[in-house]
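Student: Predicted model, plus sequence, below.
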Amino acid sequence: MSILEAVIVAIIEGLTEFLPVSSTGHMIIASSLLGVAENDFTKVFEVSIQLGAILAVVLVYWRKFFQFNNPIFYAKLIAGVVPALLAGLFFNDAIEALLGSELVVAIALLLGGFILLYIDRLFPQPVHSDLLATETTRSELIEADEQLTFKKAFVVGCWQLLAMIPGVSRSASSIIGGMQQKLSRNFAAEFSFFLAVPTMVAATGYSLFLKDWGTEEAKGFELILASQQNIIAFVVGNMVAFVVALLAIRFFISYLKKYGFRIFGIYRIIVGTILIVLYWMGLLG
C-alpha cells in the first residue's frame, strides 16, 4: 500500500465511520478498486486507522469521557459494548469470511438505504427544535445518558451487532436501535459515538496484538513495523482519519437535527446499485 492509497482509504474511513453509510463497506470497495484488498497490511490498516477516528470522538466529547465522578456513564458503555465483544469472540471467523465479499457490501448498502428512507416515519421525531413529532413528543424522548437505563444501553448494543455484516453500518444500526429504544435522534447519534470508542478500541487492539495475519501468522503491529513505508502509512492514515472524522462528526449531528436520515438512504441506494452493476459486469471483486 502506497502513501497515496493510505490517504485515500483514511479519508474514506474518516468520512464514513460515523455516518450511517458503513465505513467498513466503503473501505472494502475502495481497497478492491485500488487493487490492494488482498494485502495483509491493508487489512490491518483498515482496522487500525480507527484509532484516529476514536480520538476524534474523544476530542469532541472530552467532557463526557473524562467525567470520572460519574462511573455510571462508563458502566452503561460497558453494558452497550458487551454484545459486540461476545460476538467478536465467538464469531470472528464467520465475520472475516463476510469481510471479503464486495457483493455482500453492495446488497447491504442497497437494503440499508431503503430502511433509512423510511426510518424517520417508523420513529417520528422532531427535525427542527420548535416542532413536535406526530407520535412521540419531546417529553417522552431520552435526551441524556442520565435517563438511559442499563437495559436500553444493552439493547442498543445488540442492535450494533448488525454492523458485523459489512455494508450495514455500525453507526446506522446503533442509531436505529437507540431510536427504537426511545432515544432522541440527536442523543441516539451521540450514544452511537460513545459506543464506538470501546468497540473500536477492542477491535483495533485485537487486530494489532492478538490476531495472526497471513500465512506467516504475523501480528498486526509486526506488519506495521515491517517497513518504513508501512509505518508512515499507519501514522499518516491515522492523522488523516482523525481530522476528517472530526469534521464529519460535527457535520452529522448538525445535519441530523435538521433533516433526518433520508439523504443517507438515497446515497446508499445509489452506491449499492452502482456496485451491484459493477459486480455483475465483472469489474468489482
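Tutor: Nice, I can see it. Residues are numbered from 1 along each chain as shown.

Student: going forward, measure contacts between C-alpha atoms and count neighbours the same way
Tutor: OK.

Student: In the stretch 1-150 of the chain, mark out all the helices, start to finish.
Tutor: Under the criterion DSSP state H, counting those that start in this stretch, helices of the stretch 1-150 of the chain are mapped to 3-16, 23-34, 40-48, 50-60, 62-65, 71-90, 92-99, 102-122, 150-160.

Student: adding another structure so you can compare the two:
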Amino acid sequence: MDLPQYLVALILGIIEGLTEFLPVSSTGHLIIFGDLLNFNDEVGKVFEIVIQFGAILAVCWDYRQRLTDVALGITRYASARRFVTLLFVGFLPAAVLGLLFHSKIKALLFNPLTVATALIVGGLVILYLEKRNHRPRIHAIDDMRWTDALKVGFAQALAMIPGTSRSGATIMGGLIFGLSRKTAAEFSFFLAIPTMFAATVLDLYKNRALLHLHDFPMFAIGFVAAFLSAMWAVRGFIRFVSNHTFIAFAWYRIAFGLFVLATWYFGWVQWTAA
C-alpha cells in the first residue's frame, strides 16, 4: 500500500501512541502496519524508535508531578528512594536479558506471522488469567516489595518476543503476583520509562548512521502523533481498568491475530516472513 510518506508517519505515530501502554503489543502493531504500508526498511525501524520515545514522554508528562516529587525528594525521603529502587529492580531482568538476546530475537522473530501468533497466544493467556479468582494484596505501588518488582520485571522480559506486549506482560504479571489492576497498570507505566529510555538510546546509537536531516519532518510528525495519542490512551486506560477486566483486550488480540493469519493463509496480503 503506497501512501504519502507524511501520512504513513501520522498513521504509525497514532498506532504507536494508542497501543504502547495497552496490553495489545505496540511493537507487533508497528511490524504489521509497517509491513502493510511498505515502511519496514532500515529507516522505518529507526522511525519506530523515535515514535516510541514520543510515547514514553507522554507518560512522563502525565505523571510529571510524581516523577518530580521523586527526583526532588530522593536525598531526603525514604519513600522516594524506595520508589526508585523498585523501578531499578524491575528494570534489571529486561536490561540483562535484552543485552544478551535482543539482537537474535529481532533477527529471527520480528515479522508479522510471529506477531500474529504471539497476539493469539497472549490473548488466550489473558482469558485464562481473568478466569482465576483475583485477590489483590497490593493496592498501591508504595506497598510493593523489591521482590514484587523483580517478579514483574521478569514478566516484562517476556515482551522481547514481538506481539507479546510489554505492558500486557507486566500488567498480567502484576495481577499474578498480587497487584490490583490499577496498581499493575501504573507500575507498568512507570517501569516503561527506564526500560524504553534505555532501549531507545541503545537503538538510536546503533542506528545513528541512518539519522538524516531530510527525515526530520517525517520523524517529527510521528513523534507528535505518538505523544498526543499515548497521552489520551494512558488516561483512558487507567479509568477503564479501575472498573473493568482485560477480557476485551484479549478478544481483540485473538481476533486481530487470526485476521492477519487468515490474510496470509488465503494469500490476500503478501506478508514479510522470516
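Tutor: Now that the structure is in, tell me what you want to look at. Everything numeric here is computed off the predicted structure, so don't read it as measured data.

Student: Would you mind reporting the TM-score between them?
Tutor: Once the chains are laid over each other, their TM-score by TM-score structural alignment, normalised by the length of structure 2 reads 0.91; 259 aligned residues with a C-alpha RMSD of 1.4 Å.

Student: Make JSON lines out of the helices of the stretch 1-150 of structure 1 and add mean neighbour count and distance to T204 of structure 1.
Tutor: Shown next, in JSON lines, are these (neighbours: other C-alpha atoms under 10 Å; distance: least, C-alpha to C-alpha, whole Å):
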{"stretch": "helix 3-16", "mean neighbour count": "23", "distance to T204 of structure 1": "14"}
{"stretch": "helix 23-34", "mean neighbour count": "21", "distance to T204 of structure 1": "13"}
{"stretch": "helix 40-48", "mean neighbour count": "22", "distance to T204 of structure 1": "5"}
{"stretch": "helix 50-60", "mean neighbour count": "22", "distance to T204 of structure 1": "7"}
{"stretch": "helix 62-65", "mean neighbour count": "13", "distance to T204 of structure 1": "19"}
{"stretch": "helix 71-90", "mean neighbour count": "17", "distance to T204 of structure 1": "12"}
{"stretch": "helix 92-99", "mean neighbour count": "13", "distance to T204 of structure 1": "14"}
{"stretch": "helix 102-122", "mean neighbour count": "21", "distance to T204 of structure 1": "21"}
{"stretch": "helix 150-160", "mean neighbour count": "22", "distance to T204 of structure 1": "17"}
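
Student: closest one to I249 of structure 1 among those?
Tutor: Proximity to I249 of structure 1 (C-alpha to C-alpha) singles out helix 50-60 among these, at 7.7 Å.

Student: starting at the chain centroid, how far to the closest one?
Tutor: From the chain centre to the centre of helix 50-60 of structure 1 is a distance of 12 Å (C-alpha atoms, centre = their mean, to the nearest Å).

Student: In structure 2, what range does that helix match?
Tutor: With TM-score structural alignment applied, helix 50-60 of structure 1 matches the range 52-62 in structure 2.

Student: Average offset of that stretch relative to structure 1?
Tutor: Its aligned residues in structure 1 lie a mean 1.0 Å from stretch 52-62 of structure 2 after superposition (mean C-alpha distance after the TM-score superposition for structure 1).

Student: Kindly report the same for stretch 100-109 of structure 2.
Tutor: Compared with structure 1 after fitting, stretch 100-109 of structure 2 deviates on average by 2.0 Å (mean C-alpha distance after the TM-score superposition for structure 1).
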